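In: I need the structure of the sequence given here:
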Amino acid sequence: MERRQYLALGDSLRCIGDFCRYGWSRFSAAAIDCSQGFQTPRAEACALVARRLDLEPEDLPEVLSCRVTRAEAERILDAFYQREILRRPTAYILGEAWFAGLRFAVDERVLIPRSLLEPFIEEGFAPWVRAEGVRRILEIGTGSGCMAVALALRFPEATVDAVDISPEVLELATENVRRHDLEERIRLYPSDLFSAVGDARFDLIVSNPPYVDAAAMAQLPPEYRHEPRLALAAGEDGLDCILPLLDQAHAHLLPGGALVVETGDAEHALLARDLPYPLIWLEHPAGGSGVFVLLEGGGLLADR
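Out: Down below sits the predicted model:
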């Protein structure tokens, strides 16, 4: 369907509530995939309506009966068209996403912020990491910079090195670091894993690397085709990045340091390997794991 045809379908809509219901109905009928952010068709529709009106989704109950202008209606329906017909993720349509309670700029250069690591960052990786002992942090594969910012705020005494293989990605990460006034504490530079880190060592190394295996990549919903393949695909078994991380981390951890890595579904492939590393699998609040900690010499709980 062409954009002009789609926009004409909404000619009978008048108030904000009409548009919220219309988007919700169309998204549900189209069976859009909502796993990249807002989780339900209703939440996706309400977010698009609200932000196209320069409101927040929580503002909508107060204005549902308010009428929209012709220009506002076109902006909303254009967003619906991108979401339903083009299957473009809501975060990219809006140019923003939330992580750890913080708003970040996003576009198709970066993975949409979401991570199993989010609740563990908010907890400071306790009890495996002693927050007061963290002075140097390395984040590998920073993308939008959302995790680097969240880490800097959670560990206020630490500096953060945030690296990514893509210079274009780092341009957006720089924008987000500036947005949160953390230029003095976060250093961004290009690196393929540890390649540009030199002999630097850290108290804490954190990574949400690519971990989608070949079979899963072939079955991803259309929405995921808008995300950079480089940030998702990790070879036949999903371990193309995780195994080098494990092999090289020892040379970059300070005594008592910790490596924390999100593995997602690649956890199963990793568990099937006969690894010489004593991995600690964390229990996610929503159930399951998909995140491990590797402690160097007893971890940050040990006396220094």
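
In: hey, let's count contacts and neighbours off CA atoms from now on
Out: Will do.

In: Enumerate every residue touching the most centrally placed residue in the chain.
Out: Centroid-nearest residue in the chain, with Cα atoms, centre = their mean: P113, separated by 1.9 Å. The contact partners of P113, by Cα atoms under 8 Å, 6 or more residues apart in numbering, come to 97-99, 144, 146.

In: Just give me the closest of these to R83.
Out: A97 (15.2 Å; Cα to Cα).

In: And the closest one, which helix or strand is it part of?
Out: strand 96-99 (DSSP states H and E).

In: Ok, F80 next?
Out: Using DSSP H and E, F80 falls within helix 70-84.

In: Which secondary structure elements does that helix sit against?
Out: helix 3-8, helix 16-30, helix 41-52, helix 90-94 (3 or more Cα pairs under 8 Å, 6 or more residues apart in numbering; DSSP states H and E).

In: list the helices and strands the shortest one packs on?
Out: Same thing as helix 90-94. helix 41-52, helix 70-84.

In: Which residues does that helix contact?
Out: Contacts for helix 90-94 (Cα under 8 Å, 6+ apart): 37, 44, 48, 51, 79, 82-83, 97, 106-108, 112.

In: any chance you could map the helices in this structure?
Out: 3-8, 16-30, 41-52, 70-84, 90-94, 118-122, 146-154, 167-179, 214-218, 242-249, 267-271 (DSSP state H).

In: Distance from the chain centre to the fourth one, please.
Out: This means helix 70-84. Offset of helix 70-84 from its chain centre (Cα atoms, centre = their mean, to the nearest Å): 25 Å.

In: now do the fifth one
Out: Between the mean C-alpha point of helix 90-94 and the mean C-alpha point of its chain there is a distance of 13 Å (Cα atoms, centre = their mean).

In: Now do the lengthiest strand in the chain and helix 242-249, the angle between them.
Out: In the chain, taking DSSP state E as the definition, the longest strand is strand 253-262. Calculated by axes from the mean of the first three to the mean of the last three Cα atoms, to 10 degrees, strand 253-262 forms an angle of 170 degrees with helix 242-249.

In: compare with the first, here's sequence two:
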Amino acid sequence: MKLEQILKKKIIIEELFSIQDVVRWVSSCFSMSNLWYGHGSDNPWDEAVNLILPILGLPPYIWNRVYNSRLSIKERKIIFELVIKRIKKRIPVVYLTNKTWFCGYELYIDNRVLIPRSPISELINNKFKSIISSHNHPKYILDLCTGSGCIAIACSYLFPNAHIDAVDISLDAINVVEHNIQLHGLENRITPICSNLFNKLSKYTYDLIISNPPYVNKKDISFLPKEYSYEPKIGLISDNKGIGIIEKIISMSPFFLKKNGILICEVGDKMINIIEKYPDIYFQWINIKNGGIGIFKMENK
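Out: Below is the predicted model:
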């Protein structure tokens, strides 16, 4: 049976009752569609789980505890409509649910900010093992190009005695950050700042700067899957073939780090470009086990 016929039959509403039944049906529909998985999942099943459970007000990681639960007709109708949008409009799941989880912490997300997916999450989950000394917790942290504030919020839980500045050039992004700070009750721990990189910041302030800046070449944006077209271009694109913002961060960060302070920066597929651009700088490239490349550490000696 073709996908169009399956969708017209509205089987999800009429014949499926449990969460598991619906996830199985939705993942089958996704498998038959030309979807891109890269905003939180990498396969149709996880994509279906990440759509359905947040709509029910549940985090995806409690799947094993709820999969036999029955859904109301109203819930099934809502899910059906979102499945149609995901397939026909190619809207990323997170923009349909307005929820995601980064390092286990819930965030509000809409299309004013990129969908969190940075492999920096692995470093946070591992407590920056072998990157930051376990006896030297940073007291002042800068999350540069913060987007949704996901890194700032996760770091606030990891370093409960630290104060964090969450900086972004986009006022829209800062508004989302403020929402997420309030969601976690971190108003006294995280300060959102609308600034073009370091422009509004004080020098020699931070023990740790973490940045996941834009690094997509403008010419490459048209070749990305349609799902990326829903994300704000200001969070994706950088000049000078994608490394313009990274260059500014590398050149300016020493003036905003304390002595022996650390810069951790994600550059993704621009790793080779950065190595070639700065042959005299020692970059410690961090091994990422769960997928992802191009995160370096620099110390301010």
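
In: Please report the distance of the residue nearest to the centre of structure 1 from E96 of structure 1.
Out: 9 Å (Cα to Cα, to the nearest Å).

In: ditto for A31 of structure 1
Out: From A31 of structure 1 to E96 of structure 1 the distance is 23 Å (Cα to Cα).

In: so the longest strand of structure 1 corresponds to what in structure 2?
Out: The aligned range for strand 253-262 of structure 1 in structure 2 is 257-266, by TM-score structural alignment.

In: which residues sit against that stretch?
Out: 120, 203-213, 253, 294-301.

In: So which bits of it are buried?
Out: 257-258, 261-266 (16 or more other Cα atoms under 10 Å).

In: ditto for stretch 74-83 of structure 2
Out: 76-77, 79-80, 82-83.

In: of the contacts of helix 90-94 of structure 1, buried ones?
Out: Buried among those by 16+ other Cα under 10 Å: 37, 44, 48, 79, 82-83, 97, 106-108, 112.

In: Specify which member of those residues is nearest to R225 of structure 1.
Out: Nearest member of those to R225 of structure 1, counting by Cα to Cα, is E108, at 10.0 Å.

In: Isn't that closest one up against R229?
Out: No - counting by Cα atoms under 8 Å, E108 of structure 1 does not reach R229; the two are 10.4 Å apart.

In: So what's the residue count around S251 of structure 2?
Out: Applying other Cα atoms under 10 Å, we find 9 residues neighbouring S251 of structure 2.

In: Distance of it relative to V83 of structure 2?
Out: S251 of structure 2 is 45 Å from V83 of structure 2, by Cα to Cα.

In: Pull the number of nearby residues for L114 of structure 2.
Out: Applying other Cα under 10 Å, we find 23 residues neighbouring L114 of structure 2.

In: Adding distance to A173 of structure 1, write the contacts of P113 of structure 1 out as a markdown table.
Out: As requested, the contacts of P113 of structure 1 are exported to a markdown table (distance: Cα to Cα, whole Å):
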| residue | distance to A173 of structure 1 |
| --- | --- |
| A97 | 13 |
| W98 | 14 |
| F99 | 14 |
| S144 | 5 |
| C146 | 8 |
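
In: out of these, who has the most neighbours?
Out: Going by other Cα under 10 Å, S144 tops the contacts of P113 of structure 1 with 28 neighbours.

In: Please name the spatially closest residue to the aligned partner of that one in structure 2 (chain neighbours excluded).
Out: In structure 2, the residue matched to S144 of structure 1 (TM-score structural alignment) is S148. Nearest non-adjacent residue to S148 of structure 2, counting by Cα to Cα, 6 or more residues apart in numbering: V177, 5.1 Å away.

In: mind listing what that neighbour touches?
Out: V177 of structure 2 is in contact with 146-149, 166, 192, counting by Cα under 8 Å, 6+ apart.

In: Which position in structure 1 pairs with it?
Out: The alignment partner of V177 of structure 2 in structure 1, by TM-score structural alignment, is A173.

In: ok, now F223 of structure 2?
Out: Taking TM-score structural alignment, the alignment pairs F223 of structure 2 with Q219 from structure 1.

In: So what's the residue count around its match?
Out: There are 9 residues near Q219 of structure 1, going by other Cα under 10 Å.

In: tell me, how many neighbours does E58 of structure 1 end up with?
Out: 10.

In: quick revisit: E132 of structure 1: which of the helices of structure 1 is closest?
Out: The nearest among those, by Cα to Cα, is helix 146-154 at 10.7 Å.

In: Just list what the closest one packs against, helices and strands only.
Out: Short answer (3+ Cα pairs under 8 Å, 6+ apart): helix 146-154 of structure 1 packs on strand 96-99, helix 118-122, strand 159-164, helix 167-179, strand 186-190.

In: now the contacts of V177 of structure 2 in CSV, with distance to I281 of structure 2?
Out: Shown next, in CSV, are the contacts of V177 of structure 2 (distance: Cα to Cα, whole Å):
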residue, distance to I281 of structure 2
T146, 25
G147, 28
S148, 31
G149, 29
A166, 27
P192, 31
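
In: since we're on R229 of structure 1, how many residues are nearby?
Out: Neighbour tally, R229 of structure 1, other Cα under 10 Å: 16.

In: Would you mind finding the match for it in structure 2?
Out: Under TM-score structural alignment, R229 of structure 1 pairs with K233 in structure 2.

In: ok, now V129 of structure 1?
Out: V129 of structure 1 maps onto I132 in structure 2, by TM-score structural alignment.
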